[in-house]
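Q: Below are the sequence and a predicted model for it; my questions follow.
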Amino acid sequence: MAQDKPLGQRIKAKAAELGFAACGIAHADAAPLAGERLRQWLAEGRHGDMIWMEERAHHRVSPAALWPEVRSVISLGMSYAPADDPLRLADEGGVGRISVYAQGSDYHDLIKRQLKALGRWLAQDAGCELKVFVDTAPVMEKPLAEAAGLGWQGKHSNLVSREHGSWLFLGAIYTTLDLQPDLPGRDSCGSCDACQRACPTEAFPAPYRLDARRCISYLTIEHAGPIPVPFRRAIGNRIYGCDDCLAVCPWNKFAAAARAQLAFHPRAELAAPMLADLLALDDAGFRQVFAGSPIKRIGRDRFVRNVLVAAANSGDPALAEPVRALLDDPAAVVRGAAAWALGRLDPPLWERDRSARLSVEADEQVRAEWATPPGCGRG
């Protein structure tokens, strides 16, 4: 009978029933170095504008710092292994590339729903207290997942699994139960540095260390202002996130088996959206297109800023007029990106517009985009 099995086995069976591809257990204090590494990372300023990382660092350093009653951590992974190569559109200038994880419904909602279902079952079965977390909470999911045996943190700093490659959404359940822990994951990157070499912006100062300020995922999602000039061309046609370091991981070859049981379903219209269509989005249109998507979280202005950078990198002169239409956008971050994009797509038209725009533009960052001709230190 099921009740005759150890509780840890029953937890894993229930997790699999709910769509989790991986489940492991660790003691609450099983990742003692995570807090120290976090403090160093923050002290070096590598988190960029992610101020909340600083504000809740005291909670992130260990599970007990967030909830003193915790005794065990149940770490869970849900596969989102893509059916197609995420790098296949790299040379398709007219389309935008959206990170694989953002092509479906908001994974936060999906995972939290399943975590809560597992939590309800566990509370009823074992009579314990527990808390469930996805990555919006101050939880060190990756070190805990490694401690619980789901895999190891690779040189790209994300979790790598022998069975699921680099394609796992992570969640955690903190519980007051003293559960039998699993063996921790073992680093199996070896001499491979494919993820480091794949990064277009050299965001890895060393293996296992990420400088978020240079990361395209950070720049297109977390960063609120203009995209820094040195990184604009490297962004290419990536309009939300970047999969490059994940996609080249050799361990992904084992992830194919997980696709048959995929709980995460991408939306076909987000696989290769046309830049011209996205440039036309106003706030209402953006909300409609990205309803239920994690992309909605960054807002229309930041997203269109990303699309403008991609349009500039496309080299397609047909996009010059849709770009020019955004020179009067209410959002300064959009106007500035439009000015830069127009200079890349149609320098003569940019030059004709320049004097008139400078005479009426009040925002200093937008004025800076008009102040320097294309190719003269402005990308």
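A: Okay, I see it. Numbering: from 1, shown residues only.
Q: From here on, just use CA atoms for contacts and neighbour counts.
A: Fine.
Q: And Arg259, how far from Ser314?
A: Going from Arg259 to Ser314 by CA to CA, to the nearest Å gives 32 Å.
Q: Looking at these two, which is more packed in?
A: Counted by other CA atoms under 10 Å, Arg259 and Ser314 do not tie: Ser314 has more neighbours, with 23 against 16.
Q: Distance check, that one against Gly190.
A: When distance is defined by CA to CA, Ser314 is 37 Å away from Gly190.
Q: The structure to be compared is supplied as follows:
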Amino acid sequence: MADLRARIRDAAADLGFGVCRFASASEPWSAGERLAHFVEAGRHGEMGWMETTLERRAHPTAMWDGARTAIVLGLNYGPETDPLPELEDRSNGYISVYARGDDYHEVIKGRLKTLAGQVAAKTGEDVKVFVDTAPLMEKPLAQRAGVGWQGKHTNLLSRSHGNWLFLGVILSAAEMEPDAPETEHCGRCTACLDACPTNAFPAPFQLDARRCLSYLTIEFAGPWPEEFREATGSRIYGCDDCLATCPWNKFAAAASESRVQAREALVSPRLADLAALDDAAFRALFSKSPVKRIGRNRFVRNVLYAVGNSGDAALIPSAQALTDDPDPVVRDAAAWALGRLKRKPDAPRP
């Protein structure tokens, strides 16, 4: 069995995964109960799929009763430098580090399938592959496998990779010896909680997605509540504040996989250019990018909130041009941005 695990790890490394560890997929855990409390409190917001799939998410065997072992893979997507200083130029948009390269689902999925085929051939047992789109709780599995731990910001972080790991999981019906789980190493640090621009953490290790800018920019479809529009600053897709401020990033390295490295066009793009995107131009710019899945209208809504926060009068024409956009949410955002840009410096904020 030790030889089998070593061969799987070698095969994973050959496919570009920097982490490959093993966990039991059948033993009891408390993650399902924590998720149920999160949903019962309404903290999942409009992500209705979390409620409808709650029972299947409760435990790996609730989705596949044949699962015995979880092989947890990690792919590093670390940025070359701290991305947060980019937020200082309010005439540019900020796209989360994870979304600056190719869609990680597509980058990882093919490699997972290749590795899963090898695992099935070696063990003679069934396998299933997961990359975050299926009802499987990857982060608790990753902690159980010793990849890292869920920090106070609820994201997975690692002593060797910081906060920058994409996760993939292979469930196998084969019994394999698990690795030692990871324990929590946050200590008294609250850097991630203190950095959140919208106070989305009711307590350490708890998240209210309804206040999270990643949720609002990506999952939320309608006009934002007023209190969050100014707080988003220039963040137009996702938010990295709680990840990037973590001291454990001092051990992280920049991504070596070219497909997840940042495209030049998606690092601090000009808001004026983004506001002018029609559907075809949006799809072209974000080809193979995870940004494409939210669609042009939702993305331009985010851009307009950033335009309103820019303080750049040169962006008034960009907002004005969208006040008669066919989409009512875009029109609302354009009117809000225009009102902000035309406001006199000493005028009270709305």
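A: Cool, the structure landed. None of these values were measured; they are calculated from a predicted model.
Q: if I read this right, Trp336 of the second structure contacts Gly308, doesn't it?
A: Yes. Using CA atoms under 8 Å, Trp336 of the second structure makes contact with Gly308 at a distance of 6.9 Å.
Q: Comparing these two, which residue is more hemmed in?
A: Between Trp336 of the second structure and Gly308, counted using other CA under 10 Å, the more crowded position is Gly308 (29 against 21).
Q: you'd agree Leu179 of the first structure is in a strand?
A: No. The assignment for Leu179 of the first structure, made by DSSP: H, G, I helix; E, B strand; the rest coil, is coil rather than a strand.
Q: what residue of the second structure matches up with it?
A: With TM-score structural alignment as the criterion, Leu179 of the first structure lines up with Met176 in the second structure.
Q: I figured that match hits Ala6, correct?
A: No. Taking contacts as CA under 8 Å, Met176 of the second structure lies outside contact range of Ala6: 11.5 Å.
Q: out of the two, which sits in the busier spot?
A: Counting neighbours by other CA under 10 Å for Met176 of the second structure and for Ala6 shows that Met176 has the greater number, 19 against 12.
Q: Roughly how far does the more buried one sit from Val119 of the second structure?
A: From Met176 of the second structure across to Val119 of the second structure, the span is 11 Å (CA to CA).
Q: Then Trp49 of the second structure?
A: Distance, Trp49 of the second structure to Val119 of the second structure, using CA to CA: 30 Å.
Q: who has more neighbours, the two?
A: Just comparing Trp49 of the second structure and Val119: by other CA under 10 Å the higher neighbour count belongs to Val119, 23 against 10.
Q: Quickly find the element holding the more buried one.
A: Secondary structure assignment for Val119 of the second structure, by DSSP states H and E: helix 104-123.
Q: Which positions within that helix qualify as buried?
A: Within helix 104-123 of the second structure, the residues scored as buried using 16 or more other CA atoms under 10 Å are 104-105, 107-109, 111-113, 115-116, 118-120, 123.
Q: Ala281 of the second structure maps to what in the first structure?
A: Alignment note: Ala281 of the second structure maps to Gly285 in the first structure; criterion TM-score structural alignment.
Q: which SS class is its match?
A: Of the three states, Gly285 of the first structure takes helix under three-state DSSP.
Q: Tell me how many other residues surround it.
A: Neighbours around Gly285 of the first structure, by other CA under 10 Å: 13.
Q: likewise Gly48 of the first structure?
A: 17.
Q: contacting residues for the aligned residue in the second structure for it?
A: Aligned counterpart of Gly48 of the first structure in the second structure: Gly45 (TM-score structural alignment). The contact partners of Gly45 of the second structure, taken as CA atoms under 8 Å, 6 or more residues apart in numbering, are 209-210.
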